[in-house]
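Chemist: Only the shape, not the letters, is given here:
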């Protein structure tokens, strides 16, 4: 029998053997119920906790990385990145804000600034130039091809496309939302009264800078002082201001002028009518309040509308009353007369030989429009004799003559804040004898209308210089100005100017105004022909007047350049003065304070006494009160022939044909009738009802009309 060695024997035996277990690294059990294979060693770990800890570790690492990155950006790259951001989005710019407004003396707005939008482009940010041009061109009214060429070919980083568009256009541009296209806030200047005082106000350019008139001369005040501010732009390129340091948008100061809108309208209407009627080149007028020296109105025609300054030529917006120096003509004569009186070279009664209207001296011929012989000095001015004034000028002498003209302001700019000319006043050593004679009647010297107004203001201020003013300042201090003429001299010349208008033989009779005494001086200046080198056929018609004559309230200067249908200042310019003055009397209320002349106050008219004023035309509806004790009862026929202030009402309609307006109105007023005046003039040429007819019993059904004319 053999023994079986289990170690060396046959593995396969008939007897069953127990299965041995492998090492832990190789052992595995099959869980039939779960269908999974598990390693024995994995049963020792809590994998739920392990996953949580891993998540925590990952987040801690990420958190540490973010803090590290933040530290790096802040501490290492921070200064460099901050500088780049500042340069890209924030900059220090010179900022200008809203201009100050301009008001008239009553607070009416003459000029103001309103917000506007301007369209700009940043070409580097535009993605599709063709699409941009086709979309934006029709909105802005720009040819798409031109817009495409301008923006696609430029190397500039910023380009203005269209400045100061209207709100509708700005909104349409905003809605397009095109990259590289943006809107910027600017200010547009608006003049509510359009052409009113256009040449005086001037205008501002596209960059909101004054280019003409008050807008330019007062730029330092109206234009806001530029300030350097921090400006930040958003992603769309729109800018806004940072106010952390108390910054605010700058703004110009407001300005109040002495101009009165209502009076300005009156003057502009009268000047425009005269220029059109006489087919003149241009016309202008200045109205000055004498007691204060304030310019109440300053008109020029053709008109200029600052709102559309691009459509006007420099010839239209040029302020000719201040910038054009012209020979003044006979309106210059009162200053020569005043200088001679002041130097006691003459007096009002000094005889001056006017040579019958023609005087040849030093190969120089002087002519007058009327043939006068020997005249007293006061009539030399009334008849506007060139010969008489030339002889008076020779009496004064060059040095003295020049001194007075300099003190009156000729040859220098005025204090009015406009761009005015100095004119031409040569130094004494350049004057010849012919020069002093021609200067005495307004030739060989060039002055502006503004200088003439300044000189007349000095004369009317009892001979003491008074500066014209165009702006109203609360802190104005009355300065002490030198005296040019004595009060007696000034009053004497003013009386002479009164005779020019009020006397029947004066050259300024067309400037008369019923109810108030007027003084003035006409002028008809020859204009030089620069091509021919001599005086040509063109004239400057002018008139300077003031009222009331004894105590001036308003000074009015009228100039009409190159009228063609008539050239004389007494015919062309004097009626303009009359229209302005008449409407100013009503506007200012002066006529309502004028008393009606009574019998005992009004002496009988004589040929040498002139016309006595005092009728209140504005109050003719007040019954005329006469003192019956003082009146002498005339016959019926006499009542229709005597002057109005001596006549009593008769039973029949008086004959007022050929009578003055004053006498005619007084005759009707004594019967309790207020006639209607038609036409312009100082004499009655037609009346209704007919003279000599019985007064109608039912006055309310009858029209009482007096037709007037210059005759």
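Modeler: Arrived safely. A quick note: this is a predicted structure, and the numbers were derived from the prediction, not measured.

Chemist: CA atoms for contacts and neighbours, from now on please.
Modeler: Will do.

Chemist: would residue 527 count as being in a helix?
Modeler: No: if the criterion is DSSP: H, G, I helix; E, B strand; the rest coil, then residue 527 is strand and not within a helix.

Chemist: shouldn't it be in contact with residue 537?
Modeler: Yes: taking CA atoms under 8 Å as the definition, residue 527 is a contact partner of residue 537 at 7.3 Å.

Chemist: Could you pull up the residues touching residue 409?
Modeler: Going by CA atoms under 8 Å, 6 or more residues apart in numbering, residue 409 touches 451, 454-455.

Chemist: mind redoing it with 10 Å?
Modeler: By CA atoms under 10 Å, 6 or more residues apart in numbering, the residues touching residue 409 are 415, 422, 447, 451-452, 454-455, 458, 465, 467.

Chemist: so it is in which element?
Modeler: Residue 409 is located outside every helix and strand, with elements delineated by DSSP states H and E.

Chemist: Now list whatever residues contact both of residue 527 and residue 537.
Modeler: With CA under 10 Å, 6+ apart as the test, residue 527 and residue 537 both reach residue 562.

Chemist: Settle it for me: which of the two has more neighbours?
Modeler: Taking other CA atoms under 10 Å, residue 527 and residue 537 do not tie; residue 527 has more neighbours (20 against 12).

Chemist: Structure two is appended below for comparative analysis:
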């Protein structure tokens, strides 16, 4: 009995133990799963929190680039020519508008676009950001704010503004919607003026509108600035008188350039038709370029005094010698050279006064092709002036190897050569200042974002184009051009001597000259014996009345000169007849006592000899940093008299010969 009862109890312990084991395994498994889930959750909580936050933030915010505030452009007296003003631009989140065609239609209506244009702008941006329109007009801004479309936002950006409208428009250039300079000085100095883009955050609020955070002050300049050589008043005078000349002759257009001969600084550069950079999209590409630097034309008779100067310098001609001018018609090398009027024997002086083609063509036989080519190159032809403008042309001056027997003769009267207006005025500036060709300048000073001076341009002599004696002789000859027997009495300026030359050049079309289309020009300097201004006026395709340079361009030269000299305070000269002991024309009355200045103050060197200027600069403690250019008497100085001069600042004094009268 005992054994049977023992056998019957033994099996009952096994199932209980197995159930416990199974329960334990299940529990352990559940605990393991829970622990794994906890670890995973902790991992997500601790290790991925930043990533998840960033992902969520990206769904509600993004970065955009705001245009930098371009630096200003000033005239030589600090007057605003180009500046930045606050403006508004509209941007959008393309993903927020993708499935909302009704909002796309509203945007199109607000901005004056088609829906296709709105979609194209959204596609052109990124996944989270696209510009819809930059530089909203006040009316557009009002409509955008009233519409309050979710997924869009407004950014305050600087806009380029030209307060004088079309004044010097081509010189200044213009700026595109993306803030990049696209013409003129805006393009040439874009990197300096533009500065760096600024990144700001755009976040979406509860209503889906995009808002900007940490937006910069739109008027806080990040770019540098420019101070030009242009004088706003002289620019206005040149533009006004040029427009009158173009209108009076019903011409296609024209250019006018005013240069200070002693320094090479361009005081005015005018052009007709004008160009308003505030509305550049409404203009033609042809009207946006600086024609004085880009357009190449045959200068015609304005080359004659420059050619004669080369002969005088080499002793190949004398002002009083006589040349037979064939009574107006000279067959040579299978061609015929004509004069406007028939002339017999003429002196070299008379050849220039009446502008005889035959006279200078005969004189061309006295100079070798190599010397003529080298002389024209020294005057700046066939190479750019390197003025601070984009796209400047070098002109056309063929090398002697390709010349025919006729080439020197046509080059003597300005055919077979292509020049720009700036090249011509630069050559006459050399004639006016006593023979020294100067680098032409449009930029006087470059400043950093904080207004600090980074670079200041100084007068830069390039090479001697003429000897001072030749320049003086040519000046006396060219004074006769504006006399009663000359070709430009219309260019005479009351109260002042003027030296200059007319030009009437046929245009070339299809490889042939078209006498119906001409450039009519006059270039000269005033007062001729102590020049303050060199002025070129060139009118393109006059169609009304006589089309000669003296008739078309002479009156504009006269008025630009008269008004400019009055503005600059240049007193009219004394009558030509003067006492023997009167001071010679071309030099100021010298008053050394008044030229003295306190140490550190710029003295008045004008009218002093080189030796006298050295003395007064030395007494002012400025001689060590002084730059003295040229010979004769001081005609130009920088800084102006009485200005305080900081240590290390360079002073420049330019001297010119005094032309005897």
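Modeler: Everything's here; your move. It should be emphasised that the depicted structure is a prediction, and the values quoted were computed from it without experimental measurement.

Chemist: Just the ones in strands from the contacts of residue 409 of the first structure, please.
Modeler: Among the contacts of residue 409 of the first structure, no residue falls in strands (DSSP state E).

Chemist: Buried among those? Make that a PyMOL selection.
Modeler: Here is the PyMOL command that selects the buried residues among those (16 or more other CA atoms under 10 Å):
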select buried, resi 422+447+451+452+454+455+458+465+467
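
Chemist: Find the centremost residue of the first structure, please.
Modeler: For the first structure, the residue nearest the mean C-alpha position is residue 201 (2.1 Å; CA atoms, centre = their mean).

Chemist: Show me what that one aligns to in the second structure.
Modeler: In the second structure, the residue matched to residue 201 of the first structure (TM-score structural alignment) is residue 172.

Chemist: Spit out the contact partners of that match.
Modeler: 73, 81-82, 162, 166, 181, 183-188, 228, 276-277, 288, 290, 389.

Chemist: again, only this time at 6 Å
Modeler: 184-185 (CA atoms under 6 Å, 6 or more residues apart in numbering).

Chemist: Assign a three-state SS to residue 501 of the second structure, would you?
Modeler: With three-state DSSP as the criterion, residue 501 of the second structure reads strand.

Chemist: ok now do the counterpart of it in the first structure, which residues does it touch?
Modeler: Matched by TM-score structural alignment, residue 501 of the second structure corresponds to residue 521 in the first structure. When contacts are counted by CA under 6 Å, 6+ apart, residue 521 of the first structure touches 331, 543-544.

Chemist: Next, format these as TSV and append neighbour count and secondary structure.
Modeler: As requested, the contacts of residue 521 of the first structure are exported to TSV (neighbours: other CA atoms under 10 Å; DSSP: H, G, I helix; E, B strand; the rest coil):
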residue	neighbour count	secondary structure
331	27	helix
543	29	strand
544	28	strand
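
Chemist: between those residues, which is closest to residue 143 of the first structure?
Modeler: residue 543 (53.6 Å; CA to CA).

Chemist: these two touch, right, the closest one and residue 571?
Modeler: No: if you go by CA atoms under 6 Å, residue 543 of the first structure and residue 571 don't touch, sitting 9.6 Å apart.

Chemist: since we're on residue 84 of the first structure, how many residues are nearby?
Modeler: Residue 84 of the first structure, neighbours per other CA under 10 Å, totals 11.

Chemist: residues in contact with the helix or strand hosting it?
Modeler: Element membership of residue 84 of the first structure [criterion: DSSP H and E] is helix 78-89. Contact with helix 78-89 of the first structure is made by 232-233, as judged by CA under 6 Å, 6+ apart.

Chemist: how does it look with 10 Å?
Modeler: With CA under 10 Å, 6+ apart as the test, helix 78-89 of the first structure has contacts from 70-74, 90, 231-235, 237, 239.

Chemist: Which parts of it count as buried, going by neighbours?
Modeler: Applying 16+ other CA under 10 Å to helix 78-89 of the first structure flags no residue as buried.

Chemist: just the strands in the stretch 101-250 of the second structure please.
Modeler: Remark: strands assigned in the stretch 101-250 of the second structure by DSSP state E, counting those that start in this stretch are 130-133, 152-161, 198-204, 210-213, 225-228.

Chemist: what's the mean distance for the second one versus the first structure?
Modeler: On the superposed models, the aligned residues of the first structure are on average 2.1 Å from strand 152-161 of the second structure, with distances taken as mean CA distance after the TM-score superposition for the first structure.

Chemist: quick one on the thing from earlier: whichever helix or strand comes after the helix holding residue 84 of the first structure: which residues count as buried?
Modeler: Per DSSP H and E, the first helix or strand lying C-terminal to helix 78-89 of the first structure is strand 90-95. Buried positions in strand 90-95 of the first structure, judged by neighbour count with 16+ other CA under 10 Å: 90, 95.

Chemist: Same question for stretch 192-208 of the second structure.
Modeler: Those would be 192-196, 200, 202-204, 208, for stretch 192-208 of the second structure by 16+ other CA under 10 Å.

Chemist: how about residue 176 of the first structure, what's its match in the second structure?
Modeler: Looks like residue 176 of the first structure aligns to residue 147 there (TM-score structural alignment).

Chemist: Check the alignment and tell me where residue 287 of the first structure lands in the second structure.
Modeler: Counting by TM-score structural alignment, the partner of residue 287 of the first structure is residue 258.

Chemist: residue contacts, its match?
Modeler: 230-231, 234-235, 238, 264-270, 422, 425, 429, 523, 525, 533-537, 557, 560-561, 564 are the contacts of residue 258 of the second structure under CA under 10 Å, 6+ apart.

Chemist: Can you flag which of those residues belong to helices?
Modeler: 234-235, 238, 422, 425, 429, 557, 560-561, 564 (DSSP state H).

Chemist: Now tabulate these in JSON lines and tack on neighbour count.
Modeler: Shown next, in JSON lines, are these (neighbours: other CA atoms under 10 Å):
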{"residue": "234", "neighbour count": "22"}
{"residue": "235", "neighbour count": "23"}
{"residue": "238", "neighbour count": "29"}
{"residue": "422", "neighbour count": "28"}
{"residue": "425", "neighbour count": "27"}
{"residue": "429", "neighbour count": "30"}
{"residue": "557", "neighbour count": "31"}
{"residue": "560", "neighbour count": "26"}
{"residue": "561", "neighbour count": "30"}
{"residue": "564", "neighbour count": "20"}
